[in-house]
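*Asks:* coordinates for the following, if possible.
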Amino acid sequence: WIEDKKGDPLYRYGRQGNANDYTAQSEDLGDDAMLASSYGIENLKRIMTNLRDWTYVTGSDYTELGEMYGEVRSQYNRYMGHVRRYVGGVKEDYKTPDQDGMVYTHAPKAKQKEAVKFLNEQLFNTPMWMLDNEILGRLQDYGAVEDMRGLQVSTLNDLLGWGKLGRVIENSALNGSDAYSMLELTADIRAGLWSELRGGNAIDTYRRNLQRAHIEKLGQLLTEDEPASRFGNSVDASQSDIRAIARAELKSLQSSIRAAIPRTSDRMSKIHLEDALERVNSILDPK
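*Replies:* Sure, this is the predicted structure:
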């Protein structure tokens, strides 16, 4: 029976203890998190449109509205978690020696690239549909900007986390051009996070916060070491490609920001870019 069912995904067992396996995640039963999450987000948008009506109770307060809005945010963040695990992801498929194939295989290059594209479009391009002032104005006096910053930056930091980058580098070492390299990953992230630079477009509050976080994270990769952990393999940052690529990314940003400042007319955006350039300069050439 086991031999008959091998290869059938309906019968595959995936333990949820492996945080690197993009095919075994909680509340994720499909085989394409990007497609499933796209459908899920469309449903969340419909919920947001009707949230006030669906939680309305005559004579009550906004407790129910607040709880349901929190659930929308939590579900959205869960979708982001499902997608980002593809990047640097490794499928674990238990086998016995008499079965063909590997136990561990890296996520396909195309799917990793698709995951970053999804995150650029659905998260780093700020999901304004979640920032409905008709709802927020009934729930809190302050905190929406910081909440969104936390939502976006947590995923950014995960994408550029030590362990994930270590797996990306190892995938390239083992599989060459078939792998999604760290150079491609960091370039795709930079293109998404700093898209305003090409046209000198205004940069809003949410994106300014995210761009500062990007600079800060690259600075950490360049100057710090991975915190000690009892779990998994660690990366020796000083002897890996991480430092070199982080430096190259900062230099690319330095050049792009410097070129964008003269063609940026929005005052706050120009101030932000001047500050961002100073931050990059300070990391690359600390006094």
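*Asks:* make it CA atoms for all contacts and neighbour counts henceforth
*Replies:* OK.
*Asks:* residues contacting residue 51?
*Replies:* When contacts are counted by Cα atoms under 8 Å, 6 or more residues apart in numbering, residue 51 touches 65, 68, 69.
*Asks:* what do you get for residue 161?
*Replies:* Applying Cα under 8 Å, 6+ apart, no residues contact residue 161.
*Asks:* what's around the residue nearest to residue 85 when sequence neighbours are not counted, how many residues?
*Replies:* Nearest non-adjacent residue to residue 85, counting by Cα to Cα, 6 or more residues apart in numbering: residue 22, 5.2 Å away. When neighbours are defined as other Cα atoms under 10 Å, residue 22 has 26 of them.
*Asks:* wait, residue 22 sits on residue 93?
*Replies:* No. At 11.5 Å, residue 22 does not count as touching residue 93 under the criterion of Cα atoms under 8 Å.
*Asks:* in a helix, the residue nearest to residue 85, correct?
*Replies:* No. Residue 22 is assigned coil when assessed by DSSP: H, G, I helix; E, B strand; the rest coil, not a helix.
*Asks:* before we go on, could you also do this sequence so I can check it against the first one:
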Amino acid sequence: TAAVDPRARTMHFSDELMGDLIRFVSSHEVGHTLGLRHNWGSSSTTPVEKLRDKAWVEANGHTPSIMDYARFNYVAQPEDNITKTGLYSRIGDYDKWAIEWGYKLLPNSPSPEAERAILNKTTVERLKDRRLWFGTESNPDDPHSQNEDLGDNAMKASTYGIKNLKVILAKLPEWTKEPNEGYEDLDNMYGQLTTQFGRYMGHVAKNIGGIYENPKTVEEAGKIYENVPAATQKEAMDFLDAQLFTTPTWLLDEGILKNIDGNPVQVIAGLQETTLTRIISNHTLFKLISAEAEDGATAYKVSDLFNDMNTIVFRELKSNQAVDVYRRNLQKMYVEKLIALVKPPAPVDPAAAALAGGRRAGGAPRDADKEMTDVVSVAKAQLKAINAMIKASTSTDSMTQYHLQDLSDRINETLNPKG
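*Replies:* Down below sits the predicted model:
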């Protein structure tokens, strides 16, 4: 929040600020002692633009639950003039409802069974207010339930977050400077900034192949599980193209990197690799294939994903442009992810792999999803398509030629192994 809160622009917080922060953290922990679980979905019930509305967010908070991991309002912009009341978490609507549900005395209930019926009827009615919704901490597929995220649209929220990170980055040397000290604080805070950027990428990437979960009892209408709409998944891909796969050179502040021994190639590659690992994974591709079976033409299909990815990652090949070092690394990582789907690396600990997933004839670990779906077939098709693009390229840049020949060799070795 340093872009919007001057109190955060130092390595030494005031007692007042530390008191505020301890108050919100301890409120969260007291919630646990009263039996409340993390509600990582709570912040998703707040429209992104409301997080910039000074009157609204100061009255309602940026998340309805202190039990969310939605620590700070990173969407708020400097021009919004939002005070501390709208910047960090406090006890909210969900928390009060959850305590009422768990602790309110029902003196007219003759038995536990009768009390359950009363509570369920009340719950069905109260949950018409989305701010009282509970989103679990344990669902790996629902983009509504994420830690450290804000708002009902990760792409919009993360765009605002990145705007603030750019403000912070420009001031980071000044705000971390300590007389008679080195650059350890700058190194630490630059790492925190790039980690936050990575969180935004993760919040967005979870939409791809995402599945919403809305728990219901049999008395409630509607589906529990629904695939994230194709338009939202495409919006996520467009965001990742603009903010991550198109090299985010703004992160590579030479004045910072030269003082912390930062390697710009490693900074970018580390951020891109994490997101590629999530998207080009057996789990995500399996979900996309299943979604097409469920939703048909309206689904964001696995073929849509790879059409987008191939266009994004190999953009230079269509215009025969030179491929710079950052994009060469991205293309290598992408191809290696596809190769790993076709030809998984041997497990480091075969015994552990056997316990985790069972074994098939011949001793290889079994991956039931890939054996029973089109994941390997699709991955092979992408490798062939990439090889065709490489062969059609006429770039005269020598490093680009070396790089593309290397990619082609890797693909050929995977698809046509010798011996």
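*Asks:* where along the stretch 1-150 of the first structure do the strands fall?
*Replies:* 90-92, 104-106 (DSSP state E, counting those that start in this stretch).
*Asks:* mean neighbour count and distance to residue 136 of the first structure added to the ones you listed, as TSV?
*Replies:* Below are the strands of the stretch 1-150 of the first structure laid out as TSV (neighbours: other Cα atoms under 10 Å; distance: least, Cα to Cα, whole Å):
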stretch	mean neighbour count	distance to residue 136 of the first structure
strand 90-92	21	39
strand 104-106	17	41
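*Asks:* with distance to residue 235 of the first structure added, can I get these in TSV?
*Replies:* Shown next, in TSV, are these (distance: least, Cα to Cα, whole Å):
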stretch	distance to residue 235 of the first structure
strand 90-92	17
strand 104-106	18
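*Asks:* please name the nearest non-neighbouring residue to the counterpart of residue 250 of the first structure in the second structure.
*Replies:* By TM-score structural alignment, residue 250 of the first structure lines up with residue 383 in the second structure. Using Cα to Cα, 6+ apart and skipping the chain neighbours, the partner closest in space to residue 383 of the second structure is residue 411 (6.3 Å).
*Asks:* contact partners for the equivalent of that neighbour over in the first structure?
*Replies:* Applying TM-score structural alignment, one finds that residue 411 of the second structure aligns to residue 280 in the first structure. Counting by Cα under 8 Å, 6+ apart, residue 280 of the first structure makes contact with 215, 250, 253, 254.
*Asks:* recalculate using a threshold of 10 Å.
*Replies:* 212, 215, 216, 218, 219, 247, 250, 251, 253, 254, 257, 286 (Cα atoms under 10 Å, 6 or more residues apart in numbering).
*Asks:* got a PyMOL select line for the buried ones in those residues?
*Replies:* The buried residues among these can be selected in PyMOL (16 or more other Cα atoms under 10 Å) with this line:
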select buried, resi 212+215+216+218+219+247+250+253+254+257
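*Asks:* quick check, nearest of the contacts of residue 280 of the first structure to residue 56 of the first structure?
*Replies:* Among these, residue 212 lies closest to residue 56 of the first structure (Cα to Cα), at 39.2 Å.
*Asks:* count of residues packed around residue 62 of the first structure?
*Replies:* 14.
*Asks:* hmm, residue 56 and it touching each other?
*Replies:* Yes. Counting by Cα atoms under 10 Å, residue 62 of the first structure touches residue 56, with 8.2 Å between them.
*Asks:* circling back to that earlier point, sitting in helices, which of the contacts of residue 51 of the first structure do you find?
*Replies:* Among the contacts of residue 51 of the first structure, the members falling in helices (DSSP state H) are 65, 68, 69.
*Asks:* which residue in the second structure lines up with the second one?
*Replies:* Structural alignment (TM-score structural alignment) places residue 68 of the first structure against residue 189 in the second structure.
*Asks:* cool, and residue 127 of the first structure?
*Replies:* Residue correspondence to the second structure (TM-score structural alignment): residue 127 of the first structure is matched to residue 248.
*Asks:* still on that earlier bit, can you show me which of the contacts of residue 280 of the first structure carry over to the second structure?
*Replies:* Of the contacts of residue 280 of the first structure, the ones still in contact in the second structure (both residues aligned by TM-score structural alignment, their matches' Cα atoms under 10 Å) are 215, 216, 218, 219, 247, 250, 251, 253, 254, 286.
*Asks:* mean shift between stretch 145-156 of the first structure and the second structure?
*Replies:* Superposed on the second structure, stretch 145-156 of the first structure shows a mean distance of 1.5 Å to its aligned residues (mean Cα distance after the TM-score superposition for the first structure).
*Asks:* read off where that stretch ends up in the second structure.
*Replies:* Per TM-score structural alignment, the counterpart of stretch 145-156 of the first structure in the second structure is residues 265-276.
*Asks:* so what touches that stretch?
*Replies:* Stretch 265-276 of the second structure has contacts (Cα under 10 Å, 6+ apart) with 191, 194-195, 197-199, 201-202, 204-206, 240, 244-249, 251-252, 257, 264, 279, 309, 325-327, 329-330, 333-334, 337.
*Asks:* at 8 Å what do you get?
*Replies:* Contacts of stretch 265-276 of the second structure (Cα under 8 Å, 6+ apart): 198, 201-202, 205, 244-245, 247-248, 325-326, 329-330, 333-334, 337.
*Asks:* and residue 271 of the first structure, how far is that from residue 203 of the first structure?
*Replies:* Taking Cα to Cα, to the nearest Å as the measure, residue 271 of the first structure falls 10 Å from residue 203 of the first structure.
*Asks:* equivalent analysis for residue 217 of the first structure, please.
*Replies:* On the measure of Cα to Cα, residue 217 of the first structure and residue 203 of the first structure end up 20 Å apart.
*Asks:* same deal with residue 11 of the first structure?
*Replies:* Separation of residue 11 of the first structure from residue 203 of the first structure (Cα to Cα) stands at 48 Å.
*Asks:* same thing with residue 145 of the first structure?
*Replies:* Going from residue 145 of the first structure to residue 203 of the first structure by Cα to Cα gives 14 Å.
*Asks:* likewise for residue 124 of the first structure?
*Replies:* Look at residue 124 of the first structure and residue 203 of the first structure: by Cα to Cα, they are 13 Å apart.
*Asks:* circling back to that earlier point, show the buried residues in the contacts of stretch 265-276 of the second structure.
*Replies:* When the contacts of stretch 265-276 of the second structure are checked for burial by 16+ other Cα under 10 Å, the buried set is 198, 201-202, 205, 244-245, 247, 326, 329-330, 333-334, 337.
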